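[1] next comes the sequence, and after it the predicted model I'd like to discuss.
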Amino acid sequence: MPRTILIADDDPHIRQLLVFALAKAGLDTVEVEDGEAALAAAETHLPDLIVLDINMPRMDGIEVCRRLRSQSDVPILFLSSRDDEIDRVLGIELGADDYVTKPFSPREVVARVMAILRRVASCPPAVTHAAGSLRHGCLALDAEGWQASWSGQPVSLTVTEFSILRTLATMPSKVFSRDVIIDRLHGPGFAITDRTIDSHIRNLRGKFARLGANDVIETRAGIGYRLGACGAG
C-alpha cells in the first residue's frame, strides 16, 4: 500500500514543491498549514511520516513534536531555517528522526524521507523474545499486550518508551548504556543520538511521576540507565 506523508508548513510554495516531489517517489501526501491542523491530521490520517516545519502559526513545530511524542512514535522530519539551531537540537532531543535546513533541495527531502521509512520498515519492535509479563515492585509490563501499569494503574506509553522500559526490566540489576539501548530498540548502527534516548527517559519518568512513581529508572552518571526500585524499597 502507498505510504502517506503529512506535510506541515505555512508556506504554500514549500508544500507544493514537497507534494510534487513526494508524489514522484510514489508517496501519498496530506498537507496542512499550521501546528494545530498538523495534530488533527496526524490523528485522522495516521501518516507513515510527518514533515514538520519548526516555525508555524497557531502552534510551532517543537510543540507539535512534543505532543506527538507523548502518544506516538510516528517518524518526524523537521524543516528548519538556518538560524533555528537551538530549536533543531531541541526537536531531536524530543525524538525527531532527522532535519533538513531551508533552503533545501526537494530531492534531499525525498531521500531523507525514504531513508527513514526504510529504517522503520527494517527495524520493527522485537516482541518474540520477551513474551509474557514482567514485574518489578509496583511496575508491571505485559509484553504481549504492550501495556504498562503501576500499582494496577495503566500508564500510556509509546512503543519506544515501552521498549526501553522492557529492556531495563529484563535485567533489573544491569546498567544499560545508551548505545546498548539503541541496539536493543533498532539494531546496531541505527542513526539516532544519545540525546534522543535521554529524551525518552525523561518522558518515561514524567509519566510515572504523575502517579507518584519517582524511582522507576536510575541514572548512573557516565554509564547509562537501569531499572529503579519501583516502589519495592
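    Thanks, I have it.

[2] make it CA atoms for all contacts and neighbour counts henceforth
    Will do.

[3] burial count for I164?
    19 (other C-alpha atoms under 10 Å).

[4] in the helix or strand containing it, which residues are buried?
    Using DSSP states H and E, I164 sits within helix 159-170. Neighbour-count burial for helix 159-170, counted by 16 or more other C-alpha atoms under 10 Å, picks out 159-169.

[5] next: stretch 30-42.
    30-39, 41-42.

[6] how about stretch 112-128?
    Neighbour count says stretch 112-128 has 112-114, 116 buried, by 16+ other C-alpha under 10 Å.

[7] I would like the residues contacting it, please.
    48-49, 75, 77, 97-98, 143-144, 159, 163, 185-187, 190 (C-alpha atoms under 8 Å, 6 or more residues apart in numbering).

[8] put this next to the previous one:
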Amino acid sequence: MNQITILIADDEAEIAELIALHVKKEGYNYIIASNGKAALQAVQTHSIDLAVLDIMMPELNGYEVTQLIREQYNMPIIFLSAKTSDLNKISGLVMGADDYITKPFNPMELMARINAQLRRYKQLNQSVETDKKVIEAGALIIYPDQRRVSLYEETIELTPKEFDILYLLASYPKKVFSAEAIFRNVWGEAYYDGSNTVMVHIRTLRKKLGEEKAKNKLIKTVWGVGYSFHG
C-alpha cells in the first residue's frame, strides 16, 4: 500500500506544525507549504493524496490554488479559514473544496475530516473502476472513469462536487432527490444545514451546462421536494 501524503498549506508556521504533528501520528506523510505558490508547486511535483489549504495565504490564496489544482487533479481539498460566515463556507465549497473548517479548530476534528475524505475518495475511485458506466442524455455525455462531461462535443469544466451531483441525478432519471439526499450522497456525511450548499452547486452546474437559456432543462426543480434529471 502506498504511503498517503498530505499537503499542509498555511502561512502560520505554528498551525502548520500542529497539523503536521497530528498527521504524522496518524501514520501519514506530509509536506508543508507556507504560501499558495509553494502549495501549487508541491502538488505538481509530489504525489499528494489530500490538501489542507488556508484561504488567506500570500502569493496565491486558497481559492486561486484550488482553481489551479482542479484543472488537473481530483484530490480532496479541505479549506481552513478564520472566516466563519455561511457565505464564506458556501463560496469555498463552490470553488472546489470538499470540506471547510474554521479557525480556531480542534486538531482531532480536522483529522476525522481528513480520514473521512480519504475514505470517500478511495471508495469513489473503486466504484468508478467497477460499477459506473458512461451516461448519454442527448448531447450530454458523462464519462465517470475520466470524471469528464461533454456537451455538444465540448468538454464542460466541473468541480468534483458538481460532477458528483450531476452523475447522481443522471444515474436515476426522473427520480427526485431532496437536498438532504444529495448532500448525504455527494458529501458522504450527515446533513448539517446543507440546503444552501446544494442549491448553490445546482445553480453553478446549471450555468455551466447552459441551462439558463434552455427551454427543456436537464436538471429540474421540484418545488418543495428537490431536484431531478430529465435527459
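    Sure thing, it's come through. Note that this is a predicted model, so its numbers are computed, not measured.

[9] and A221 of the first structure, what pairs with it in the second structure?
    Structural correspondence for A221 of the first structure with respect to the second structure (TM-score structural alignment): W223.

[10] so how far is E64 of the second structure from its match?
    35 Å (C-alpha to C-alpha, to the nearest Å).

[11] and if you look at M199 of the second structure?
    23 Å.

[12] could I get the full set of strands for the first structure?
    4-8, 28-32, 49-53, 76-80, 98-101, 133-136, 139-142, 147-150, 153-155, 217-220, 224-227 (DSSP state E).

[13] any chance of those in CSV, plus distance to D87 of the first structure?
    Listed next are the strands of the first structure as CSV, based on distance: least, C-alpha to C-alpha, whole Å:
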stretch, distance to D87 of the first structure
strand 4-8, 16
strand 28-32, 21
strand 49-53, 11
strand 76-80, 8
strand 98-101, 11
strand 133-136, 37
strand 139-142, 34
strand 147-150, 31
strand 153-155, 29
strand 217-220, 26
strand 224-227, 25
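
[14] out of those strands, which comes closest to R210 of the first structure?
    Nearest of the strands of the first structure to R210 of the first structure, taken as C-alpha to C-alpha: strand 153-155 at 9.7 Å.

[15] the first structure: helices as residue ranges?
    Listed in chain order, the helices of the first structure (DSSP state H) span 12-24, 35-45, 61-69, 85-94, 106-122, 159-170, 178-186, 194-209.

[16] and for V176 of the second structure, the neighbour number?
    Around V176 of the second structure there are 18 residues (other C-alpha under 10 Å).

[17] just checking, it touches V222?
    Yes - the pair V176 of the second structure / V222 is scored as a contact, 7.4 Å apart, by C-alpha atoms under 8 Å.

[18] quick check: neighbours shared by these two?
    With C-alpha under 8 Å, 6+ apart, V176 of the second structure and V222 have common neighbours S228.

[19] quick check: closest non-adjacent residue to I90 of the second structure.
    T197 (5.6 Å; C-alpha to C-alpha, 6 or more residues apart in numbering).

[20] for the one you found, list the residues it contacts.
    90, 93-94.

[21] out of those residues, flag the one nearest to A139 of the second structure.
    Once C-alpha to C-alpha is applied, the member of these that ends up nearest A139 of the second structure is V94, at 25.1 Å.

[22] looking at W223 and E64 of the second structure, which is more packed in?
    E64 (15 against 7).

[23] distance of the more buried one from K37 of the second structure?
    Distance from E64 of the second structure to K37 of the second structure, by C-alpha to C-alpha: 10 Å.

[24] out of the contacts of stretch 112-128 of the first structure, which end up buried?
    Applying 16+ other C-alpha under 10 Å to those flags 48-49, 75, 77, 97-98, 143, 159, 163, 185-186 as buried.

[25] export those to CSV and tack on distance to G206 of the first structure?
    What follows is these, written out as CSV (distance: C-alpha to C-alpha, whole Å):
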residue, distance to G206 of the first structure
D48, 27
L49, 25
P75, 22
L77, 25
D97, 21
D98, 24
A143, 21
V159, 16
S163, 16
L185, 21
H186, 24
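
[26] and of those residues, the nearest to L22 of the first structure?
    After measuring these against L22 of the first structure - C-alpha to C-alpha - the closest member comes out as L49, at 11.7 Å.

[27] my guess is the closest one meets I5, correct?
    Yes - using C-alpha under 8 Å, L49 of the first structure is in contact with I5, at 5.1 Å.

[28] what about stretch 187-194 of the first structure, distance to the chain center?
    13 Å (C-alpha atoms, centre = their mean, to the nearest Å).

[29] may I see the buried residues of it?
    I192.

[30] what about it, start to end distance?
    15 Å.

[31] then stretch 152-159 of the first structure?
    20 Å.

[32] same question for stretch 122-139 of the second structure.
    30 Å.

[33] cool, and stretch 174-192 of the second structure?
    OK, stretch 174-192 of the second structure end separation, C-alpha to C-alpha: 26 Å.

[34] can you check stretch 38-54 of the second structure too?
    13 Å.

[35] now P58 of the second structure, nearest residue through space, not along the chain?
    N35 (5.3 Å).

[36] my bad, A21 of the first structure
    Nearest one to A21 of the first structure, counting by C-alpha to C-alpha, 6+ apart, is P106 at 6.2 Å.

[37] contact partners for the one you found?
    17-18, 21.

[38] let me know the closest of these to Y225 of the first structure.
    Looking across the contacts of P106 of the first structure and measuring by C-alpha to C-alpha, the closest to Y225 of the first structure is L18, at 39.8 Å.

[39] residues contacting that closest one?
    7, 106, 109.

[40] quick one: the last one and V175 of the first structure, what's the gap?
    So the one you mean is V109 of the first structure. Applying C-alpha to C-alpha to V109 of the first structure and V175 of the first structure gives a distance of 38 Å.

[41] now swap in the second one and tell me
    As judged by C-alpha to C-alpha, P106 of the first structure and V175 of the first structure stand 43 Å apart.
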